[in-house]
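> Pasted the sequence and its predicted model underneath.
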Amino acid sequence: MTERTTRTTVEQAFGAALYGEGAEAGLDTGASLLAADPSAGTQLALRGQEFVRRAWERGWQPADVMRIVVRDLEETPHGHIAARMIRAETARYEYLPPRWDAQLTDLPQDTSAGGVPRLDRFSYATAVLELYRLLLRLPPIEAVGPVPGESVARPVAGEPRELARIRALLAKAEATAYPPEAEALAAKAQELMTRHSVDAALLAARTHAKDTPVACRIGVDAPYETAKAALLDAVASANRCRAVWNSGFGFSTVVGFESDLEAVELLHTSLLVQSTAAMTRAEAEQRAGGRKRTKTFRQAFLAAYAHRIGDRLAAVAEEVTGRSQEGGLLPVLAARDVAVAGRTDDMFPQTVTTRVRGVSDGAGWAEGVAAADRARVSDRARAPGRAEVRGGTPR
């Protein structure tokens, strides 16, 4: 077939499956048209890259797209097809926005020479059209950075020494099976994070650097996503950032200064690993004692963990800040807090506060508190069911 005929075939398939009435019947019609035209593959791939680019222009990033594809369709084959299109589209640019390289590294890897598991032509065309239909329906969301091709400041190679030390501490915390040691290491990491933040704030003030708040998105996956969002919010708040959870799309947007965002991403990822491991151990102990635990136990555990670890991180940060009373520090930090709050309000003019609900297992709550704060005894634990996700959810 000629290129013009192939283009017509693709347009007819799209008209039936993506834009026409009767979605399911149209999907079969479109897939049949594509399956009957062996030359449609190249044109179909190019159109897919266009849809991906439109997603970038609506505020989406590679990790956001993959999260929705895997959740609403399947990782195989839809996720693999999406990953291949994303790599092809982003390969056109010499430089990518910050954090995009890491997101591309995390994309599903090709599982066959063709990039996806072997499918017949009709099944493959159906999967592609289902994916394109999802991409077309992605709504605009808050942009957290430039799109590929826009002028961006290139990041300095490597990472600050403080972040390397924090990463090493958190790796040790994840590796140990001794809870008090893990908590002590996490507290030390928070101490270093706060010192790093204070140093960055003072340096920016002294050099009159044009340092402004930025934003990033962090996935919050099911199950127990409300409790996980609360954990991220606790980490963000302790590090002078704001977190806003979008429950519909499965991510939180964290707003803060760049050095603080990097630390929040590191600590949140580590604490999520640690809390899951601690929950697994607690469940095993409960079963060994003859008590069968369920989803309510895990929900209560993670909610309590998020609440108590938030208290602990905030206390460490406050102590470090109090010891760093250099001239002009408090006004500098206050100005940065105002800037972060202002940027958050600009991005999310309407939010609601979400509370962790369904926390009814007292044993789960007690175990979660103990896992987060085993080395320190306190009677200030909030009553079950009252853990709050500060920052809220966009209306």
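Yep, that arrived. Residues are numbered from 1 along each chain as shown.

> all contacts plus neighbour counts: C-alpha atoms, from now on.
Will do.

> who touches stretch 231-238?
Residues from elsewhere that reach stretch 231-238, judged by CA atoms under 8 Å, 6 or more residues apart in numbering: 242-244, 254, 264, 267-268, 272, 303, 305-307, 309-311, 313-314, 317, 389-391.

> Structure two is appended below for comparative analysis:
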Amino acid sequence: MGNRNRSTRELPATAEGFAGALLAAARAGDDARWLAPGFELPAELVRGAELAVRPLLDRAHRGGWPPGELRQAASRRVDEFAGSYLLDAGPRLPEWAAKHLLTPAEAVTAVVDALGVLLTLPAAPQPSVRHSVDDKKLGRVRALLAKAESSSFPEEAEALSAKAQELMTRHALDRVLVAAAPELPSSRRIWLDTPYTDAKSLLVNVVAKANRCRAVFDPRWDFVTVVGDDLDAVALLTTSLLVQATRAMIADPAGRSRQFRKSFLVSYATRIGERLEQAAAATLTATPDADRLLPALASHDLRVNTAFATLFPQVVGKSVTVRSAEGWDAGRSAADRARLGE
């Protein structure tokens, strides 16, 4: 089960009935009724659970935490029952507990854990309007990256992600030229799987930077928020490169230690960043409208940087330590082999 040690004083004032019922249950000690299915939960507890959870769920949804994002957050904090209670939108407790074959104690614990998630969610960045590559171009990027991930030939792989980056850059340049009026940058969370999330966040950052976006890592929840445009494509490229990096890291016969693997990922991200910047710069150089583009891109960068500074006014830079020279060398070699396009 999830963490049971949260104070009822953290609950909203509207949940006083729920908090009181929890205290009564605590005073009951080892009352066996709370440990057996079928015990009728006190009415004030059932009503209190609704009053506590539903307003917080509404606030989370309005604040940029849709069900899919809540699922990601819950999976990193609580067990499947508390996560289910959140995703079921705070259902009536007796019926929900019976559906999941939970004892009253387990059901109450799930509600408390769900409240803990809702009360500690970080503020969602705004604006959250989504701008993306059109479906046709996004399909081409997706196809290139799928081919990159499936190939067992490093030489073939090397060109594919670069081609994907080139397509993304061309689309971004075209949009900057034809945009009738500047739009607000969009924002998106990219969730990272443990371990080595700090090293993996560097890869998200270099992909974002190459696509004229800004990124910030939240180590408490293991996600990176990216601010800018074409975020669907940024997420696709990041996911593909993480798949390729993990596969290469695991396949390396020397890659057994944590120090090696973390150094590998840091080096991989650093080298990928260099390659993506080169690919983006080459595309810009080859564009015949470079004279028109430069002021438009400067305006775009100012817009993104301003939005990022508004959303995250207190961002602090943090370095990642590399402790394995062998891992660094292996990561750089793997990044040189990574497929960036075709």
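Ah, there it is. This is a predicted model, so every value here is computed, not measured.

> sorry, back to before: sort out which of the contacts of stretch 231-238 of the first structure are buried, if you could.
For the contacts of stretch 231-238 of the first structure, burial is judged from neighbour counts taken by 16 or more other CA atoms under 10 Å, and it is met by 242-244, 254, 264, 267-268, 272, 303, 305-307, 309-311, 313-314, 317, 389-391.

> Sitting in strands, which of the residues you listed do you find?
Within these, membership in strands is found for 242-244, 254, 389-391, as judged by DSSP state E.

> Format those residues as CSV; extra columns: distance to I86 of the first structure.
Below are those laid out as CSV (distance: CA to CA, whole Å):
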residue, distance to I86 of the first structure
R242, 29
A243, 27
V244, 26
V254, 24
V389, 33
R390, 33
G391, 31
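
> hmm, which two among the residues you listed are most spread apart?
Comparing every pair within these by CA to CA identifies V254 and V389 as the most remote, at 12.9 Å.

> Stretch 143-157 of the second structure aligns to what range in the first structure?
The alignment of stretch 143-157 of the second structure onto the first structure (TM-score structural alignment) spans residues 168-182.

> For the matching stretch, buried residues please.
Going by neighbour count (16+ other CA under 10 Å), the buried part of stretch 168-182 of the first structure is 169-170, 173-174, 179-180, 182.

> How far away from the center of its chain is it?
Its chain's average C-alpha position is 23 Å from that of stretch 168-182 of the first structure, according to CA atoms, centre = their mean, to the nearest Å.

> Need the residues that contact it.
Surrounding stretch 168-182 of the first structure, the residues in contact under the criterion CA under 8 Å, 6+ apart are 183, 185-186, 188-189, 267, 270, 273-274, 278, 371, 373-375.

> if we go to 7 Å?
The list of residues contacting stretch 168-182 of the first structure from outside it, by CA atoms under 7 Å, 6 or more residues apart in numbering, reads 185-186, 189, 270, 273-274, 371, 374-375.

> Just the buried ones from these?
Buried subset of these (neighbour count, 16+ other CA under 10 Å): 185-186, 189, 270, 274, 371, 374.

> what's the mean distance for the helix or strand where K136 of the second structure lies versus the first structure?
Using DSSP states H and E, K136 of the second structure maps to helix 135-150. For helix 135-150 of the second structure, the mean distance to aligned residues of the first structure following superposition is 0.9 Å (mean CA distance after the TM-score superposition for the first structure).

> Could you point out the helix or strand that follows that helix?
helix 154-178.
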